[in-house]
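Trainee: could you look at this predicted model? Sequence included:
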Amino acid sequence: MIKALENAIAAFSSWIWDWPLLILLVGGGLFFLIFSRFTPFLYFRHAIDILRGKYDHENAPGQLSHFQALSSAIAATVGMGNISGVAIALVMGGPGAIFWMWISALIGMATKFYTCTLAVMYRSESEEGTTLSGPMYVITKGLGKRWKPLAVFFALAGLVGTLPAFTANQLTQTLVDVLDWKDSDKFYVGLVLAGIASFVILGGIKRIGLVASRLVPFMVALYFITVFAILILQIDQIPKMFVLIFSDAFTGEAAAGGALGYLIKTGVKRAAFSNEAGIGTAPMMHGTAKTNEPVREGLVAMIGPAIDTLLVCTLTALAILSTGVWQHSDDNGISLTLQAFNSVLPYGIGDGVVIIMVLVFAFSTLFSYSYYGVTCLGFLTKPKYGKYYNYIYIISIVVAAVVKIDFAINLIDSAFALMAIPTVASALLLAPKVNKRAKIYFDTIKAGKK
């Protein structure tokens, strides 16, 4: 029965991630890019100023500062998708998949601007005074009550898409590989991970935001130092790797069956998992930002894909490609990344560094994703009942630790695809309202009034 379920989910994931959904994500992102006339990109420096706290107001509605909101969103995206997901993209699609991840990220920046601006424009508040946000609230408040079935559809898919299947699975696999444990130990690893994660996620959004704001700068800095060390040692290979990425991007020679279409789909899928642009999770976090100006949080949200896909994923890809392990290894996911690091760094250092990074990256993701599920369950029932999702989430960490990686990937990919449909559709319908709000804000900036 389990095998039949795995096969069914794999078939569904393959079907739904074919051209219709790619047209929705890429086509929708291109629409946002053109419809905005690239204007938000001109205010990237202003976005950095917002992130630095220049426009923070303690009494503004919301729960997290701009920095905490972005940190929490990045904590969910800069995780196993950047270490393990890139390796999967290279194995499944070849070097050219990285190019399509870049394209998807650039387009995704425009998508993030619209979806996260809308998240603040149409957020709500619970009876307890906490901020409620996300595509389901955008749909019901922005489009009206008759669209509620679409909001319910998103929330139901979100209950599955926010499960820690991929992250817990790959973190467990790392510990088993590095510490030379047996597969039978995965269950006990899952129990320990669940115990640690529960201390943070049961503390609610404010504790998650606080922990994320401390973890994210540390984990990004540590990762940069490590990967830059590898790239310096492999410096003569780097130009060749960029040539390989660009040349393979339009031929698909290294992809399955040499199919260009498969290559593009692989790149877009892994980019979606990396930066979540158009999926709908990030708006739930960005919507809690303490601000009176929705456009400000939209600008801050744009920084996310630039960091997690254009920067971090590229570094991971270059580290793996420059070592050549992807060409002569049967490993996939985190095991391949680990092999790449160990092939260059002195004995033992690769294992140690990877395990530290994976622990930090994975836990930051586990903490943030729980809040998304809480928000979805709170919408489907009542906000005060959303917290009970945390217990389902904690149990699922143990289950995810022992399942096969293919099952974990297909399950999350399927749920992400379903979540993207209402997220992008509602953003497309409400895009003119974002433009109207953005014009007022940008005109005020030009006039020097903000």
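Mentor: Looks like it came in fine. Treat the numbers as computed from the prediction; the structure is a model and nothing was measured. Numbers count the residues shown, from 1 in each chain.

Trainee: alpha carbons only for contacts and neighbour counts from here, please
Mentor: Fine.

Trainee: next, count neighbours for Lys450.
Mentor: 10 (other CA atoms under 10 Å).

Trainee: quick check: it touching Thr444?
Mentor: Yes - in this structure Lys450 lies within contact range of Thr444 using CA atoms under 8 Å: 6.5 Å.

Trainee: does Thr375 touch Gly386 like I think?
Mentor: Yes - with contact defined as CA under 8 Å, Thr375 reaches Gly386; the gap is 6.1 Å.

Trainee: which one of those two is surrounded by more residues?
Mentor: Thr375 (29 against 19).

Trainee: which residues touch that one?
Mentor: Thr375 is in contact with Leu132, Ser133, Met284, Pro383, Gly386, counting by CA atoms under 8 Å, 6 or more residues apart in numbering.

Trainee: next one for the comparison:
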Amino acid sequence: MSVAEYLPRIESALNQFADAMWSTPLVVLLVGGGLFFAIYSRLQPYFYLGHSVAVLRGRYDDPSAPGQVSHSQALSTALAGTMGLGNISGVAIAIAAGGPGAIFWMWVTAVIGVATKFYTASLAVMFRGKDSLGETQGGPMYVIREALPKGFLPLAYLFCLAGMIGTLPVFQANQLIQLLRDAVAIPSGWASADSHLGFDFIASSCVALLTVVVIIGRIQRIGRLTVRLVPAMVTIYLLFTAFVLFQYIEQIPAMFALIVTDAFTGQAAAGGALGTVIMIGVRRGAFSNEAGIGTESMAHGAAKTEEPIREGVVAMIGPVVDTLVVCTCTALIILLTGVWQDPDAGAGVTMTAAAIESVFPSGGIYLLILMVALLSFSTIVTYWFYGAKCLGFLIGAERQHYYTPCYIFLIVLGAVVSLDVVNGLLVGVYAIMAIPTMISSFMLAPKVNAAARHYFKRLREGQFD
């Protein structure tokens, strides 16, 4: 049997794996866990979102504090990892598979994800550890090693093994090259629908080369890059979306009503199953903002601070910007233009591109290409940092450079891999990563609450002024 004949079986097996991992128990773990954190904290962190803005503006920065990057660079790096193609392609996938109601459940994951991020990021700083080279590191694996009994250490290894796979660049590369191929290469005659391997290889090789240029500077260079890219990307996308929304301003209330009503009826989902809508929305929401997954904790754990709660407050902004703002913008563009009901609109980034072209038939697609390129590239360089740190934990930081050539090769390979294979593998592995992260966060939540009470008391008393 040829590879082409095996491919459908592989796709089916990986999609079954993803569905099995994202079954009811994991949804309860993430959504129920986030709700637990919100209630257990008595919603107190939600009242300090304003404080997080002051922290991001550098008011509390201490260059001599342990860590590698500033608060703003840590958040930008975390957002660069979460605010990738999931915000453009992932939203389209959610709507195509689960209907408009899936967006509502993405919102739910974001709202309760604020509390989850507060706990996981606080723990990432509170229980930082030293790698084999003596450098301070943060993340769920170090939280487990430093704060839990040794019997829980296998959870740290599980997280790292899943993290090395879950942060591979194949999804980002796949969707970026697909958009470039459909919007630029084929219309220009550089490739065709049936013959595009040469273009895919050249384009993905260029992306790989640019990635090497950035990652040789490690987290410091990644932080400097993302702290410039992320705010610019969000601003451009919001301005772009505002123009689209203005064209359909009278229909916006009806679209929000459709999202909410469909969330509880599931009539737009395949088979009309409400459970399907919830599963798809939660799955894509977790894939988008990563609350409870744990990868972004590695970025927040690198922040220059001696106050764990301060970084926890900063991390809360992530789901707000990523899912409640950017993902909602994408969803409204797709729903307002009606392309989600067009069977010929395609899936993933192709559907989003069709929506953009319906409003901007001449130049809109090129703006989308720019956004996708920036989003996917920032995610690719951030994911390298996550994967390398996971490998460093497993075999030693002095050997983590072995991860780089494999990672770069997969950028090229990802451009020609089936999206179904990529999506099933990454979504399934993301679920595995959540298990060690959430278990350790539940066990250590009392320590976060105690630290939060102390920190917020000092803040109210003006001890940080």
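Mentor: That came in fine, so what should we check first? Source: prediction; values computed, not measured.

Trainee: so what number do they get for TM-score?
Mentor: The TM-score (TM-score structural alignment, normalised by the length of structure 1) is 0.98; 449 aligned residues with a CA RMSD of 1.1 Å.

Trainee: without its sequence neighbours, what residue ends up closest to the aligned partner of Glu398 of structure 2 in structure 1?
Mentor: Under the alignment by TM-score structural alignment, Glu398 of structure 2 pairs with Lys384 in structure 1. Leaving aside its sequence neighbours, Lys384 of structure 1 sits nearest to Gly378 (CA to CA, 6 or more residues apart in numbering; 6.5 Å).

Trainee: surely the match of Glu398 of structure 2 touches Val374?
Mentor: No - Lys384 of structure 1 lies out of contact with Val374 (CA under 8 Å); the separation is 9.5 Å.

Trainee: between those two, which one's more packed in?
Mentor: Between Lys384 of structure 1 and Val374, counted using other CA under 10 Å, Val374 has the larger neighbour count: 25 against 16.

Trainee: the more buried one matches what in structure 2?
Mentor: Checking TM-score structural alignment: Val374 of structure 1 goes with Ala388.

Trainee: and the helix or strand encompassing its match, how far from the chain's centre?
Mentor: If you go by DSSP states H and E, Ala388 of structure 2 is part of helix 364-395. Its chain's C-alpha centre and that of helix 364-395 of structure 2 lie 10 Å apart, by CA atoms, centre = their mean, to the nearest Å.

Trainee: stretch 320-330 of structure 1 now?
Mentor: 25 Å.

Trainee: report the buried residues of it.
Mentor: Ile320, Leu321, Ser322, Thr323, Val325, Trp326 (16 or more other CA atoms under 10 Å).

Trainee: tell me the residue in structure 2 aligned with the fifth one.
Mentor: Counting by TM-score structural alignment, Val325 of structure 1 corresponds to Val339 in structure 2.

Trainee: against Cys160 of structure 2, how distant is that match?
Mentor: 39 Å (CA to CA, to the nearest Å).

Trainee: what is the burial count for Ala147 of structure 2?
Mentor: If we define neighbours as other CA under 10 Å, then Ala147 of structure 2 has 17 of them.

Trainee: and if you look at Glu128 of structure 1?
Mentor: By other CA under 10 Å, 8 other residues sit near Glu128 of structure 1.

Trainee: for Glu125 of structure 1, same thing?
Mentor: 13.

Trainee: OK, contacts around it?
Mentor: Thr131, Leu132.

Trainee: that one -> structure 2?
Mentor: Using TM-score structural alignment, Glu125 of structure 1 pairs with Lys130 in structure 2.

Trainee: next one: Phe41 of structure 1
Mentor: In structure 2, Phe41 of structure 1 lands on Tyr46 (TM-score structural alignment).

Trainee: list the contacts for its match?
Mentor: Val114, Ala115.

Trainee: and Pro61 of structure 1, by the same measure?
Mentor: Pro61 of structure 1 neighbours (CA under 8 Å, 6+ apart): Ala289, Lys290, Thr291, Asn292.

Trainee: next one: Thr328 of structure 2 from Ile95 of structure 2, what distance?
Mentor: Counting by CA to CA - Thr328 of structure 2 and Ile95 of structure 2 are separated by 12 Å.

Trainee: actually Thr330 of structure 2, sorry about that
Mentor: Relative to Ile95 of structure 2, and taking CA to CA, Thr330 of structure 2 is found at 11 Å.

Trainee: give me the more crowded residue out of these two.
Mentor: Ile95 (27 against 23).

Trainee: map that one across to structure 1 for me.
Mentor: Match for Ile95 of structure 2 (TM-score structural alignment): Leu90.

Trainee: over to Thr330 of structure 2?
Mentor: Per TM-score structural alignment, Thr330 of structure 2 is aligned with Thr316.

Trainee: name the element the closest residue to that match other than its chain neighbours belongs to?
Mentor: In space, Thr316 of structure 1 comes closest to Ile83 once its chain neighbours are excluded; the distance is 6.3 Å by CA to CA, 6+ apart. Per DSSP H and E, Ile83 of structure 1 falls inside helix 80-93.
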